[in-house]
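K.L.:
would you be able to build a 3D model of this:
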Amino acid sequence: MAIITISRQIGSLGTEIAKKLREDLGFNYLDKQSLDEELIQKYGIPEKKVERYDEKKPGFWDTFSSDKDSYIHFVKTAMYKFAQQGNCLIIGRGGQFVFKDLPGALHIRIIAPIALRLERIKKKYNYDDRLADQVLRHSDHDRAGFHKFFFHTNWDNTDLYDLVINTRLLSVEAAVQLIKDALESTGIMEQRVAQESKLADICLSQEVITSIIFMEKIPVQFLEVEALAASGVVTLRGATMTAEDMACCEAVTCKVPGVKEVINEMHYIPATYGTV
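P.N.:
Below is the predicted model:
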């Protein structure tokens, strides 16, 4: 089982490459439209919130809003659940960071020179020079800001990627072949068992966080959840303002499907204010 994440600059042919790759490999495909539908319909995230944060640089006041925390939590949850379905392509949305430590994941970056990207944008959308330049710079600014805000990482950092493809001279077909060659040569497809186990652990952790923070809304600072899905053992770490809240976290966790044992390593600090 393989997960391919594709990060792309506007005008780099990244979207076209991803669609051709899906056609050739028959992988499941998660892009803006399908992810938005999942967030809105399954997780109940308001459409306005989805549009507000989707690959955009949030405004100053968003730094103090709890909306951003729920948004990125459910984005990650939806992406992890999607990946559990089997071979998949994840387009944008910080996939290279969300799956960075997961076995069987291949992270691709598609780029091109600015001048060539401008020409492609002008041709595709019938824009003049000024409008094409505005669109390109706005897109780069938003995507870089999205990654900086939610993942505290540099979108252009090549350390995040296994393969960076410059389409200055390469066609869509040539780029797709490079990715397929990388998929075969790296042995990504053979890491299925390790990937499935790790994904199961992550998904169980996400479910516990959802129950504690976003459903029961228990005030917890620095919540960390370590889950072993195979055994059903979940370890809780963090701080609460009362012993009752700490006990409530354990009780809520016990009710999450798949949890068989809870190791509570939380502590409470009465003088602590605010929640995370």
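K.L.:
hey, let's count contacts and neighbours off CA atoms from now on
P.N.:
Will do.
K.L.:
where exactly do the helices run in the stretch 151-276 of the chain?
P.N.:
Remark: helices assigned in the stretch 151-276 of the chain by DSSP state H, counting those that start in this stretch are 172-185, 192-209, 243-254.
K.L.:
and the second one, what does it pack onto?
P.N.:
Judged by 3 or more CA pairs under 8 Å, 6 or more residues apart in numbering; DSSP states H and E, helix 192-209 is in contact with helix 67-83, strand 221-228.
K.L.:
starting at the chain centroid, how far to that helix?
P.N.:
In terms of CA atoms, centre = their mean, to the nearest Å, the centre of helix 192-209 is found 14 Å from the chain centre.
K.L.:
kindly report the same for the shortest one.
P.N.:
Shown here is helix 243-254, whose average C-alpha point lies 28 Å from the average C-alpha point of the whole chain (CA atoms, centre = their mean).
K.L.:
mind listing what's buried along it?
P.N.:
245, 246, 249, 250, 252, 253, 254 (16 or more other CA atoms under 10 Å).
K.L.:
a markdown table for those, including distance to residue 88?
P.N.:
Conversion of those to a markdown table gives the following (distance: CA to CA, whole Å):
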| residue | distance to residue 88 |
| --- | --- |
| 245 | 39 |
| 246 | 38 |
| 249 | 34 |
| 250 | 34 |
| 252 | 32 |
| 253 | 30 |
| 254 | 32 |
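K.L.:
please give me the structure for this one as well, since I'd like to look at both together:
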Amino acid sequence: MENFVVTVGRQFGSMGRPIAKKVAEMLDISYYDRDIVEEVSKRMNAPLSLISDKEEGAKFGLGKYAKMLRPLGSGTTDLQDKIFSVQECVLQDFADKGPCIMVGRCSDYLMRDHKNLLRVYIYSPLDARVRNCVQYFGMTEEKGRKMCIDVDKARKAYHRHYAGYDPGSTEYMDLMLNSNNFGIDGTAELLANVIRKNFGL
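P.N.:
You can find the predicted model right below:
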């Protein structure tokens, strides 16, 4: 089987990241998340702190939580556009290395021409996501609800700016999973089975 790529978009608090990581472990394939930001920093010969600062997208009023939400920001400055351009090269290079899962960062859009691609979006009802924020991130209910709303808004702006459509748009997704129905382990197992079947593993 040739290299395949699974991109995972997600609503904040849907636990898409740990689900994706668990799937990668189950299938013994590469998992790319913060590695993307670190590689962008290296290629731009810029401190990770500088890239992170520019990623925060202060214009969306996300403050100190911004790094949790969108590691590659949502602004339209020259530097942010440069970061996105370098990110595209990084993702392409990662895809060439072998089968992998990529989380966020418009990977569904950037990988759109990859021959073996599965685009996944993980979502969950707001109340369930708020509960996850309390249970897994140690937030209060009020803060968790605000984060879910703010992060989703910022991700939508970022994705719409660079990809031209909202994250999770059904027209551009191959599979959408409500993680509240299956939990982290159940969703990971279900997704792993779909990937095995889809790519003949």
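K.L.:
re the thing from before, which of the helices and strands packed on helix 192-209 of structure 1 sits closest to residue 92 of structure 1?
P.N.:
Residue 92 of structure 1 lies closest to helix 67-83 among those, at 11.0 Å (CA to CA).
K.L.:
how big's the offset between that closest one and structure 2?
P.N.:
With mean CA distance after the TM-score superposition for structure 1, helix 67-83 of structure 1 departs from structure 2 by a mean of 1.0 Å once superposed.
K.L.:
hang on, the earlier thing: name the nearest of the buried residues of helix 243-254 of structure 1 relative to residue 95 of structure 1.
P.N.:
residue 253 (27.3 Å).
K.L.:
not counting sequence-adjacent ones, nearest residue to that closest one?
P.N.:
Among residues not flanking residue 253 of structure 1 along the chain, residue 208 sits closest, at 5.8 Å (CA to CA, 6 or more residues apart in numbering).
K.L.:
wait, the one you found sits on residue 224?
P.N.:
No. Here residue 208 of structure 1 does not reach residue 224: they are 9.9 Å apart, not a contact under CA atoms under 8 Å.
K.L.:
between these two, who's got more neighbours?
P.N.:
The neighbour comparison of residue 208 of structure 1 against residue 224 (other CA atoms under 10 Å) goes to residue 208, with 27 against 17.
K.L.:
how close does the more buried one sit to residue 252 of structure 1?
P.N.:
According to CA to CA, to the nearest Å, residue 208 of structure 1 stands 8 Å off from residue 252 of structure 1.
K.L.:
residue 192 of structure 1 too?
P.N.:
For residue 192 of structure 1, the distance to residue 252 of structure 1 - CA to CA - is 31 Å.
K.L.:
next one: residue 23 of structure 1
P.N.:
Separation of residue 23 of structure 1 from residue 252 of structure 1 (CA to CA): 43 Å.
K.L.:
again, but for residue 195 of structure 1
P.N.:
Distance of residue 195 of structure 1 to residue 252 of structure 1, given as CA to CA: 27 Å.
K.L.:
need the nearest residue in space to residue 27 of structure 2, chain neighbours excluded.
P.N.:
Nearest-residue entry for residue 27 of structure 2: residue 192, 7.0 Å, with adjacent residues in sequence omitted and distances by CA to CA, 6+ apart.
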